Each structure stands twice: as structure tokens, then as C-alpha cells.
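Trainee: next comes the sequence, and after it the predicted model I'd like to discuss.
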Amino acid sequence: MHNIRWGDLQYVLAVANEGSLSAAARSLGVNHSTVLRRLDAFEYRHKLQVFHKLSTGYKLTVEGQKLLESALAVQNTVKELEHKIFGQEMKLEGTLRLTTTDALSRLILGKHLAIFHQRYPKIQLELSLTSRQLDISHLDADVAIRPAVELPEDLIGTKLCKLAFGVYGAPDYIDSLQGKHPLESASWLVMHQGNASSQISELISKEKIVMKADSFEPLLIAAENKLGLAYLPCFMGEGTGKLQKVNIEINHQSTDLWMMTHKDLENAARVKALFNFIQEAMRSDFNRLAGFTN
């Protein structure tokens, strides 16, 4: 009987999740041939066919499906152990994974993270910029700084400030709507999903939406190029210098900006250092984020 190595199972899981060798290789950060070699070696060593090799991709065999279920259980156990080990780590060095949005990173956090690095040069930051809510409970990230209506289950955190929203457009485009009600006549740029976009989408007809995006950044660029009106965080709309706020009454005008982590990680030295630093460093940004433009 051959002992199963966790490293081998990671390749099996990647192919099962991605459906192809090339996609699995990208997710693992290795080349195509490495995935194929590790997968072939696993099947040969254990005398087990894990996948059907189809023209459309890799599909699990019945035996492979059973193996996958067991591998997922092992993966969850390993990640739970990693959480607990990291949560007890007291050194101010090593990797710290932070997720936030591209706009917050560019306009707010970039300058603060540079100072954080100067203060803690042995902490290596891994930054993931996405509007998607990463699964902190499965170690996709250690700390998240992002808008949220409430704190997700199993996470702890601190509410940094209010994040204000408004409708913005290029001045020339707004002038072209003169004498017309923007909700009825304008073209609109909105997010694919999220509480903010759902509020504005309820007020306008679907045919008026000319662009959807998974981030506010492309909406801002489109608004600057007179494609339509965009519902944006005020710190973005006011900061561009090319957009003008439109006076429209909307129920959803703000949400909360949170900094959060998993309960198991709250006492980790790197996490505590970032929490304490960001809370203090961002105080000067609170009015701007809340839409107060002195």
C-alpha cells in the first residue's frame, strides 16, 4: 500500500476544480507539463484512474469522485490547522495576505501600506484586488478591507468608517441631459452585483444600463468618456477631477467600510500589527470616504 502525499492530492484537486491541465497549472503557478507528470505519477503509483481524459477536458471517474470527497476533507483539516498555527504566530515577519478593492488600494491604501512596510520590513504583503468577497475562512486572505452591510459569520473586525456613494458623470454628458430627468433619460454604468448597484438598478429600466463591470474602476473610466452616469463611491467620483456629481435622491447613499479577519487569526502578530496601523493611519481619510469634501 502506497502512502498518499498531500502535495499530490493538491494537483488532483486543482484539475478537478479547473477541469483542464492548463487551468490547473495557472491556479497552482506551475507549468502544464508539471501537472501532467504529477497526475500521471499519482495514478501509476496508486493503480487508480482518477480522470477520464476527454476532448472537452478532464472528468472525474467514479473512483476519482470518491477520492475527491476524501481529499476535500483532508484539505479542510489542513487549512483549519494552518489557521490555528498562523493564529498563534507571534513573529512580526512572514507573509500577510490582504484583500481589498482596486479603488481603495489605488486611492487610499497604497500610501499607508508603503509606510507599513517601512515600519515592518520583514512582513511580506500579498495583495489581492477584487470586488469578490474572498473566503477568509478558507485562507484566501488573512485580512480584508472592503465595504459590507454586516460582518460575515466566523469573522471579527472593526468598522472603519462610512463609505458614501453618489451618481457621477462627465460635465458635458450631464449638460446633454439638461431639462430631462437623469433616471429616465441617461445611460447607466453599474456593478454586476452588490448592495450599492442593486439599489440604483431598481430605479432605472434595464435597457438604460449600457455597461456592467465587476469593479468600480472601469465604470469610472467609462463615465469619464461620456458613456453614461455611474454610481460610485464618492471618494472615487470626487477624486478624478473629470466627473461631476448629479443631484439625485437615492435611498442607498452609504455603507460601512470594514476591516476583518478570521477569529482564529485575531491574535496573530502580523494581523494585529496591520489592524492597529490601518485604524490609526486611515483616520485622515475618514471624511473623504464618508463624502465630506471640505
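Mentor: In hand now; what should we look at? Numbering: from 1, shown residues only.

Trainee: can we go C-alpha only for contacts and neighbour counts from here?
Mentor: Fine.

Trainee: in the stretch 151-294 of the chain, which spans are strands?
Mentor: Using DSSP state E, counting those that start in this stretch, the strands of the stretch 151-294 of the chain run over residues 155-169, 188-191, 209-213, 229-233, 244-246, 254-262.

Trainee: just the buried positions in the longest one, please.
Mentor: Read it as strand 155-169. 155-157, 159-169 (16 or more other C-alpha atoms under 10 Å).

Trainee: what's the closest of the residues you listed to Asp40?
Mentor: Leu155 (39.6 Å; C-alpha to C-alpha).

Trainee: distance check, Glu18 against Arg26.
Mentor: Distance, Glu18 to Arg26, using C-alpha to C-alpha, to the nearest Å: 10 Å.

Trainee: what would the buried residues of strand 155-169 look like in TSV with distance to His2?
Mentor: TSV is the format used below for the buried residues of strand 155-169 (distance: C-alpha to C-alpha, whole Å):
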residue	distance to His2
Leu155	39
Ile156	42
Gly157	44
Lys159	51
Leu160	52
Cys161	55
Lys162	56
Leu163	55
Ala164	58
Phe165	58
Gly166	61
Val167	62
Tyr168	63
Gly169	64
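
Trainee: from these, which single one is nearest Ala186?
Mentor: Closest to Ala186, out of all of the buried residues of strand 155-169 and judged by C-alpha to C-alpha, is Gly169, at 9.9 Å.

Trainee: look up how far Lys59 lies from the residue nearest to Gly64 when sequence neighbours are not counted.
Mentor: Nearest non-adjacent residue to Gly64, counting by C-alpha to C-alpha, 6 or more residues apart in numbering: Val50, 4.1 Å away. Val50 sits 8 Å away from Lys59, taking C-alpha to C-alpha as the criterion.

Trainee: and here is the other one:
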Amino acid sequence: MTLAWDDFRLVKAIADRGGLTHAASHLGINHSTAFRRLSGIETSLDARLFERSRSGYVPTPAGLAMVEAAGRMETDVARFGREVLGRTLTPSGELRITAPVGFVTDLLMPLLARFRDSYPDVQLDVVMSEEPLNLSQRDADVAIRASNNPPANLFGRRLSGIAWAIYGRHDRLDDESYARRWVTPGPHVADGRFARFLRMRAGSNRIALQVNAVTGLREAIQAGIGIGLLPCYIGDAAPDLRRLGELEPDIASDLWLLTHPDLRHAVRVRAFMDFMADAIAPLRPAFEGRAAHQKT
């Protein structure tokens, strides 16, 4: 009996995702390949690893044992990768960065271009995601996140505060019906912070548009759908929008760079974190809502 690391990865992916389709997508293979490989593993082991049902794939005791072994192997492989990365002498190789979609499109790309000019041997792999990735398993090397409580198991560097305020189209503010309509992130965004704010400020009956992310809020406000909250560095930079009132401290957060403690001294990780800290420093007034000119 010979089992490869990819066999363990497949079994763990099926268990984690409850079926072949999602596991195959996660591993970058097609469904039929995943099915053949699972059948081959079970034949090699002479054991059934999953009970199949309409609701999904449920691991048998043998399957659970293989999943547990895969977890231990995954941890060891990730630890080895961090150790090797930490011994690199010059900034080179792949650096995987995860950041929210809006942050990547509104700010990060010019900074990445400057970083690449300084470190041309580093290949950047950007994962745009609102969800936290597992930095312990090397899903990403560095995370850029807005958070008031970054995970305690990660090494972090606070780059800036992020101020929020209410914005509206300056040419629509005399329209009373427009000023009563809101666009907002949904209740599952940022632990429900935006939904709680709107309940206290306006009530759910005034929501004109709800989105499942921060991305798209500016465009919705610019389109005239309603007023809404925006990070000040985005809202203040839009010439057709006007800040309506003071900063909203209940929505404020901090901008963090996060990495696994084992990677904090890796040359390319340290180079990126130092670069980003220097690049963001002059932008802090904009992030913290202190650089705005009030538009009339």
C-alpha cells in the first residue's frame, strides 16, 4: 500500500467541504478525477472512507483517521515551508498577500507596483478575499485587514486608523426623498456593525440597497441610489460626493498587516511589511479622515 500526500489532501478536502464537487474545485481538479482518485485510495486501503448520501460525504472511522493524519501532515508541511522561507537571504520568490477586494482596487495596486520596482525578484500572488485565511497553513503569507481585534496568534503591525462617515451625492442633497434612502452592507458584514448602526440611525425600512461587502458602496452612492457610510479615504477622494456630518466612531477600525510569527523575520515578508508601513504612513490623514476638504 502506497499513499501519496495528495491522497491525504484529497480525503481531507472532501471531509472539510462535505463532498467531491467543492473538494475538487478547492484542489483545482475536476469532479471525475476526484472520484477516480478517491475510488483508487479506497481500493488500495481496502476500506470505505466515506458514507455517500444526498446530503454529502460523511467520513467513516477509517476516513476520520485519514483526515486526522492529513491534518498533522499539513501542519508539518506548513511549518517546514515557514522555516525554509525564514532562511532565505534575499527578497525573492513568491509572496502571497490577501486583502479585501475594495482595498486592492482602490489603493493597493500602485503600492504593489512600487514594491515590485524595489524588489523585482519577488513574485506577488494577491488573493482578494473578505474572509480570513489560515496564515498558519500558508493560505497567505501576509494579510492586510481592517480589524479592531486582530487574531492573537498572529504577528501584526498597525498601519493606521480607518475613519468612516456618511456620504451622499452633493447634487442630490436637496432632494428629501434621496436623503432618506440608504445603501448599506448586509448584516453579515463586519460582525453586523453596519446593520446595528443603521437600525439606530434610520431603521431598516429606509434601506434602498444592501450589498454583501463594502465593495460597491461608493458606486451605489454615486449612482444616486441613496446615502451611505464610506471609509473617508474613499469618500473624500470622490469629487461628486460630500461628507454628511462628523466621523462615525462606532464604525471605525484599524488597518493591520498580519503574518504568522514564524514568518515575521523571513526576508521577503519583512521587506513587504516594512515597505507597506512606510507607504501608508503619509496616507494616514486620509485614512483617518483628517485630510478631507469639505465639498460644497
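Mentor: Sure, I can see it. In this text the structure is predicted, and so the values were computed from the model without any measurement.

Trainee: distance of Leu89 of structure 2 relative to Asp121 of structure 2?
Mentor: When Leu89 of structure 2 is compared with Asp121 of structure 2 (using C-alpha to C-alpha), they lie 12 Å apart.

Trainee: and those two? which has more neighbours close in?
Mentor: Asp121 (14 against 10; other C-alpha atoms under 10 Å).

Trainee: which ones are touching the closest residue to that one other than its chain neighbours?
Mentor: Nearest residue to Asp121 of structure 2, sequence neighbours excluded (C-alpha to C-alpha, 6+ apart): Ser92, at 4.6 Å. Residues counted as contacts of Ser92 of structure 2 (C-alpha atoms under 8 Å, 6 or more residues apart in numbering) are 119-123, 268.

Trainee: out of the residues you listed, which are buried?
Mentor: Counted by 16+ other C-alpha under 10 Å, the contacts of Ser92 of structure 2 give 119, 122, 268 as buried.

Trainee: need the strands of the stretch 151-294 of structure 1 in JSON lines with distance to Gln10 of structure 1, can you?
Mentor: Listed next are the strands of the stretch 151-294 of structure 1 as JSON lines, based on distance: least, C-alpha to C-alpha, whole Å:
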{"stretch": "strand 155-169", "distance to Gln10 of structure 1": "26"}
{"stretch": "strand 188-191", "distance to Gln10 of structure 1": "34"}
{"stretch": "strand 209-213", "distance to Gln10 of structure 1": "32"}
{"stretch": "strand 229-233", "distance to Gln10 of structure 1": "39"}
{"stretch": "strand 244-246", "distance to Gln10 of structure 1": "49"}
{"stretch": "strand 254-262", "distance to Gln10 of structure 1": "23"}
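
Trainee: and Thr99 of structure 1, which of the ones you listed is closest to it?
Mentor: Comparing the strands of the stretch 151-294 of structure 1 by their distance to Thr99 of structure 1 (C-alpha to C-alpha), the top pick is strand 254-262, with 9.9 Å.

Trainee: all helices for the stretch 151-294 of structure 1, in order.
Mentor: 171-176, 182-185, 195-201, 216-224, 234-239, 269-281, 286-289 (DSSP state H, counting those that start in this stretch).

Trainee: looking at those helices, which is nearest to His46 of structure 1?
Mentor: helix 269-281 (40.8 Å).

Trainee: contacts only, for the residue nearest to Gly64 of structure 1.
Mentor: Neighbours of Val50 of structure 1 in contact, by C-alpha under 8 Å, 6+ apart: 43, 60-61, 63-65, 67.

Trainee: of these, closest to Ser215 of structure 1?
Mentor: Leu60 (34.3 Å).

Trainee: tell me how many other residues crowd that closest one.
Mentor: 19.

Trainee: do you know how far the residue nearest to it when sequence neighbours are not counted is from Leu139 of structure 1?
Mentor: Ranked by C-alpha to C-alpha, 6+ apart and with sequence neighbours excluded, the top spatial neighbour of Leu60 of structure 1 is Phe51, at 4.4 Å. Going from Phe51 of structure 1 to Leu139 of structure 1 by C-alpha to C-alpha gives 27 Å.

Trainee: who has more neighbours out of those two?
Mentor: Shown here are Phe51 of structure 1 and Leu139; by other C-alpha under 10 Å, Phe51 has more neighbours (21 against 16).

Trainee: tell me the contacts of that one?
Mentor: 58-61, 64.

Trainee: which of those residues show up in structure 2 as well?
Mentor: Compared against structure 2 with both residues aligned by TM-score structural alignment, their matches' C-alpha atoms under 8 Å, those retain 58-61, 64.

Trainee: would you mind listing the buried residues in stretch 7-22 of structure 2?
Mentor: 7-15, 18-22.

Trainee: let me have the residues you listed in TSV, extended by distance to Ala279 of structure 2 and secondary structure.
Mentor: Output for those, formatted as TSV (distance: C-alpha to C-alpha, whole Å; DSSP: H, G, I helix; E, B strand; the rest coil):
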residue	distance to Ala279 of structure 2	secondary structure
Asp7	43	helix
Phe8	42	helix
Arg9	39	helix
Leu10	41	helix
Val11	43	helix
Lys12	40	helix
Ala13	38	helix
Ile14	42	helix
Ala15	42	helix
Gly18	43	coil
Gly19	44	coil
Leu20	44	helix
Thr21	42	helix
His22	38	helix
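
Trainee: returning to what we had before: out of the contacts of Ser92 of structure 2, flag the one nearest to Ile144 of structure 2.
Mentor: Arg268 (15.5 Å).
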